[in-house]
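Chemist: okay, predicted coordinates and the sequence, questions at the end:
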Amino acid sequence: MLFEKAESFINHMHQELEFDPSAAHERIKEIKDEIRENGTYTHTTEELIFGAKTAWRHSNRCIGRLFWNNLEVRDLRHIDDEASFIQSIEKHIDDTTNNGKIKPMISIFSNDIKIYNEQLIRYAGYSEAGDPQSVETTNLARHIGWQSSPDDFNILPLIYKFPHSPVTYHELNKNIIKEVPIRHDDYPCLESLNLKWYAVPIISNMDLEIGGLYYHTSPFNGWYMETEIGVRNFTDEYRYNKLREIAESFNLDTSSTTTYWRDRALVEFNYAVYHSFKNEGVSIVDHITASKQFKQFERQELREDRKVTGKWSWLAPPLSPSLVHNYHQGYDNTMRSPNFLYRKNENKCPFH
């Protein structure tokens, strides 16, 4: 099974990059011999780069795939000590933030290293404050010695494990983590809520699958679409659940659904998120532009005679979805390889 997946990937790569067909034949032979001898095989850096970029292109839930070929791929499989690992993680954060001009990036480490964070940068969650999404990770961090007073915006430490070592944590350098205060010029009372969000979403709880091999430790990022923050993170009832407070800061009448206070607050708050990021010089895309970019991606793939798959419920934005083209059409949600794959929740405390 592994050889068949490897063979399919190598043929796919060599055909798309228009390599000499004989090179694919030779590489497949090498892989077959390696699997026969070791039970697995090793990707070259070139294969890793092509595989990671193609995984983004195949990612059914991502609306930002137009830029798949701009992904910067860092092959860090050689790193085997904690100091170099931490340095590389912080370098990823600093380099991708790029003073606000965010660069899509992935850092691929050895599977011997395990990261417990859902994202490299994430706010802690407590019973009385913070992000409910992070409660389990926060409990783990506290169990291994991290200390913090409950607050809505405590940045979690990096939680990781090396072979033959206990789970440990590292406080990330705050100087490389850019956060954006959320303000609205027309509604200055919003600022009294002291809302903010971190600039870069660096996913660290997904597997990168390429040719039958799985990379478990491969944090990656693009940039935010404003509704991810303004609709989901801050206003979902199981997240920060701040919509009523936001509406009240806008002086909206929240006494009845017929005042449309939820809808009005949501639009203005997403406007605030977008322009707050822009005013801080941080890359972000609005949902209308992102949908237009996805349409451009679809046309681009059609020209290359490549099928576009997708998950409709993720591609239709959660704000004014009927205003964009992807709301009005269906998508085949078939998973293809290479790809990014969700895995079971592993950020639960391993000690309980």
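Modeler: Great, that's in hand.

Chemist: okay, CA-based contacts and neighbour counts for the rest of this
Modeler: Will do.

Chemist: where exactly do the strands run in the stretch 201-350 of the chain?
Modeler: Secondary structure of the stretch 201-350 of the chain (DSSP state E, counting those that start in this stretch): strands at 202-203, 206-210, 213-215, 220-221, 224-225, 284-285, 339-342.

Chemist: point out the most buried one among the ones you listed.
Modeler: strand 220-221 (a mean of 26; mean count of other CA atoms under 10 Å).

Chemist: tell me where the stretch 101-250 of the chain has helices.
Modeler: 135-143, 226-227, 243-249 (DSSP state H, counting those that start in this stretch).

Chemist: the longest one: which residues count as buried?
Modeler: Counting neighbours by 16 or more other CA atoms under 10 Å, one finds that the buried residues in helix 135-143 are 135-141.

Chemist: wait, I246 touches R264, no?
Modeler: No. If you go by CA atoms under 8 Å, I246 and R264 don't touch, sitting 10.4 Å apart.

Chemist: residue contacts, the most centrally placed residue in the chain?
Modeler: Nearest residue to the geometric centre of the chain (CA atoms, centre = their mean): I203, 3.6 Å. Going by CA atoms under 8 Å, 6 or more residues apart in numbering, I203 touches 118-120, 219-221.

Chemist: same question for D94.
Modeler: 176-177.

Chemist: which stretches of the stretch 1-150 of the chain form strands?
Modeler: Going by DSSP E, counting those that start in this stretch, the stretch 1-150 of the chain shows strands at 72-76, 105-109, 114-115.

Chemist: can you name every helix or strand that the last one contacts?
Modeler: With contacts taken as 3 or more CA pairs under 8 Å, 6 or more residues apart in numbering; DSSP states H and E, strand 114-115 sits against strand 158-161.

Chemist: starting at the chain centroid, how far to the strand it packs on?
Modeler: 18 Å (CA atoms, centre = their mean, to the nearest Å).

Chemist: now for it, which elements pack on it?
Modeler: Using 3+ CA pairs under 8 Å, 6+ apart, strand 158-161 sits against strand 114-115, strand 168-170.

Chemist: of the strands of the stretch 201-350 of the chain, which is nearest G39?
Modeler: strand 213-215 (11.4 Å; CA to CA).

Chemist: contact partners of that closest one?
Modeler: Contacts for strand 213-215 (CA under 8 Å, 6+ apart): 2, 108-111, 207-209.

Chemist: could you dump these into CSV with distance to A199 added?
Modeler: Converted to CSV, these look like this (distance: CA to CA, whole Å):
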residue, distance to A199
L2, 38
I108, 21
F109, 23
S110, 27
N111, 27
D207, 23
L208, 23
E209, 27
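
Chemist: quick revisit: a markdown table for the helices of the stretch 101-250 of the chain, including distance to H287?
Modeler: Below are these laid out as a markdown table (distance: least, CA to CA, whole Å):
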| stretch | distance to H287 |
| --- | --- |
| helix 135-143 | 29 |
| helix 226-227 | 7 |
| helix 243-249 | 19 |
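
Chemist: one more to weigh against that first structure:
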Amino acid sequence: MPGSWDHRGARPPATSGCPVAGPGGAPQPPAAVQPVDPEEARSFVEQFYAEASPSVPLADRLRQVRDEIAVTGTYVHTPEELTFGARVAWRNSARCIGRLYWNGLRVRDRRHVTEPAQVAAECVEHLREATRNGRIRATITVFAPDRPGRPGPRIHNEQLIRYAGHRAPDGVVRGDPRYADFTDQVVKLGWPRPQPLGRFDVLPLMISGPDRRPRLFGLPPDAVLEVPLRHPEHAWFADLRLRWHAVPAISNMPLEVGGVCYAAAPFNGWYLNTEIGARNLADTDRYNLLPVIAARLGLDTSSVRTMWRDRALVELVRAVQHSFDEAGVTMADHHTESERFLTHVAKEESAGRRCPADWSWIVPPMSGGLTPVFHRYYDEPDPDTRPAFLPPTD
């Protein structure tokens, strides 16, 4: 996925001041925010100067940062440092196949924003600016950081746009089962379930400010571009009334730069075809559509040895790719993106940098052996690498 991170793996150790609930977990109060480690700040500033070559002398900037930390327990990044830190955090994301584009990430500096209503308004604007009628732009919006004695805001949704999971009394979920618990939470907080219940009801944003009290904010329709799914050959596919949103905007992974934690920093790239077709719509604990597709195709489902799942999966991914292409919405395919990732690896190596990668995430969830990323090993990720996007903690 070029620029979005689907959550599949284990979490790294929790970091002080940055706990955020997962997709079904209730918001948790953050641990006391600790003062920034001066050594972490120094290491980041030196990296910034080594790669960006700013005009202010390094010794002067280090002295300024050290003095700020001594007085306040933290320090303020310059706009240039923040942009560099966010982009390098993407470059360091070992689970992302789309890192070739890291230096083009657009950074929206909203560090003055702390209150939930303002955060929600900026998230809506983020989606509008990132969507651009389908010409998706990789974007991050950075809100106020955690400071000793004053935590920054939190966005408790896993992504800015996700679909509700409505749990029936018999346990069957209409919509996305992954978000059934989260849906129950927002209902308890006052969100009225749409009537009739749909399979693609957009969830509201759950945001808390410094007081830690979660509040709900709906997303206006013009901020959520959705693509109806159709198959290039099978007209019956449109009768399934499937669709998916165009922008994958991760919103509960804290951004850590030079020891400073930005707990609310939603970011997006654009979708990889297999993220939607081979995971969101196909996984048995998500929309589980392969049996439906197989039945429509008339496949023999009596045994896995007929490869009915494989054949249905290919047609589902084909429909997703075709639909996004026809709608003029940016989407990458797993073959092209695999080749581009190896281009990124080569560029990083030529720059004298390691390019860690988690093989199980880089290899696409369909036709892995047909892609070049399958046939090699990569440097192991270092969980202490910074700047970084940190997976949410429960």
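Modeler: Alright, I've got the coordinates. Since the model is a prediction, treat every value here as computed from it, not as a measurement.

Chemist: any idea which of the helices and strands packed on strand 158-161 of the first structure is most buried?
Modeler: Sorting those by mean neighbours (by mean count of other CA under 10 Å), the first place falls to strand 114-115, with a mean of 22.

Chemist: could you check how far T289 of the first structure is from L323 of the first structure?
Modeler: In this view, T289 of the first structure and L323 of the first structure are 11 Å apart by CA to CA, to the nearest Å.

Chemist: to clarify, my last question referred to A55 of the first structure.
Modeler: Counting by CA to CA - A55 of the first structure and L323 of the first structure are separated by 28 Å.

Chemist: correct me, but P364 of the second structure touches H334?
Modeler: Yes. Between P364 of the second structure and H334 there is a contact under CA under 8 Å: 6.3 Å.

Chemist: what's around the aligned residue in the second structure for Y160 of the first structure, how many residues?
Modeler: Using TM-score structural alignment as the criterion, Y160 of the first structure maps onto I207 of the second structure. I207 of the second structure has 23 neighbours, counted by other CA atoms under 10 Å.

Chemist: looking at the strands of the stretch 1-150 of the first structure, which is closest to Y271 of the first structure?
Modeler: strand 105-109 (26.7 Å).

Chemist: mean deviation, the closest one versus the second structure?
Modeler: Following the fit onto the second structure, the mean deviation recorded for strand 105-109 of the first structure is 0.3 Å by mean CA distance after the TM-score superposition for the first structure.

Chemist: so what does F234 of the first structure match up with in the second structure?
Modeler: By TM-score structural alignment, F234 of the first structure lines up with L281.

Chemist: same question but for E4 of the first structure, I mixed them up
Modeler: Counting by TM-score structural alignment, E4 of the first structure corresponds to E39 in the second structure.

Chemist: same check on I28 of the first structure?
Modeler: In the second structure, I28 of the first structure lands on L62 (TM-score structural alignment).

Chemist: verify the stated contact: that match with R42.
Modeler: Yes. With contacts counted by CA under 8 Å, L62 of the second structure reaches R42, the gap being 6.5 Å.

Chemist: that older thread, and the match of E4 of the first structure, what does it touch?
Modeler: No contacts exist for E39 of the second structure under CA under 8 Å, 6+ apart.

Chemist: from G258 of the second structure, how far off is it?
Modeler: 9 Å.

Chemist: do P192 of the second structure as well
Modeler: Distance from P192 of the second structure to G258 of the second structure, by CA to CA: 41 Å.

Chemist: more neighbours: which of those two?
Modeler: Between P192 of the second structure and G258, G258 has the larger neighbour count (other CA under 10 Å), namely 25 against 9.

Chemist: what about the residue nearest to that one when sequence neighbours are not counted, neighbour count?
Modeler: Of all residues not flanking G258 of the second structure in the chain, A41 sits nearest, at 4.4 Å (CA to CA, 6 or more residues apart in numbering). By the criterion of other CA under 10 Å, A41 of the second structure has 22 neighbours.

Chemist: the counterpart of D382 of the second structure in the first structure: how many residues sit nearby?
Modeler: Aligned by TM-score structural alignment, D382 of the second structure pairs with T334 of the first structure. Other residues within reach of T334 of the first structure, judged by other CA under 10 Å, total 11.

Chemist: kindly provide the distance from T334 of the first structure to K311 of the first structure.
Modeler: T334 of the first structure is 9 Å from K311 of the first structure, by CA to CA.

Chemist: same question, H216 of the first structure
Modeler: Taken as CA to CA, the span from H216 of the first structure to K311 of the first structure is 23 Å.

Chemist: higher neighbour count, those two?
Modeler: Each of H216 of the first structure and K311 has its neighbours counted (other CA under 10 Å); H216 has more, 22 against 18.

Chemist: make sure the more buried one is actually in contact with K114.
Modeler: Yes. The criterion here is CA under 8 Å, and H216 of the first structure meets it with K114 at 7.5 Å.

Chemist: coming back round to it: which residues do T289 and L323 of the first structure both contact?
Modeler: Counting by CA under 8 Å, 6+ apart, nothing touches both T289 of the first structure and L323.

Chemist: so can I have JSON lines of the contacts of I203 of the first structure showing distance to N345 of the first structure?
Modeler: Supplementary listing: the contacts of I203 of the first structure in JSON lines, determined by distance: CA to CA, whole Å:
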{"residue": "E118", "distance to N345 of the first structure": "9"}
{"residue": "Q119", "distance to N345 of the first structure": "13"}
{"residue": "L120", "distance to N345 of the first structure": "15"}
{"residue": "P219", "distance to N345 of the first structure": "16"}
{"residue": "F220", "distance to N345 of the first structure": "18"}
{"residue": "N221", "distance to N345 of the first structure": "19"}
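
Chemist: what's the neighbour count on K242 of the first structure?
Modeler: Quick note: K242 of the first structure (other CA under 10 Å) scores 16 neighbours.

Chemist: right, and it touches T235 too?
Modeler: Yes. Contact criterion CA under 8 Å: K242 of the first structure and T235 qualify, at 5.2 Å.

Chemist: what span of the first structure lines up against the lengthiest helix in the second structure?
Modeler: Ordering each helix of the second structure by length in residues (DSSP state H) puts helix 308-327 first. The alignment of helix 308-327 of the second structure onto the first structure (TM-score structural alignment) covers residues 261-280.
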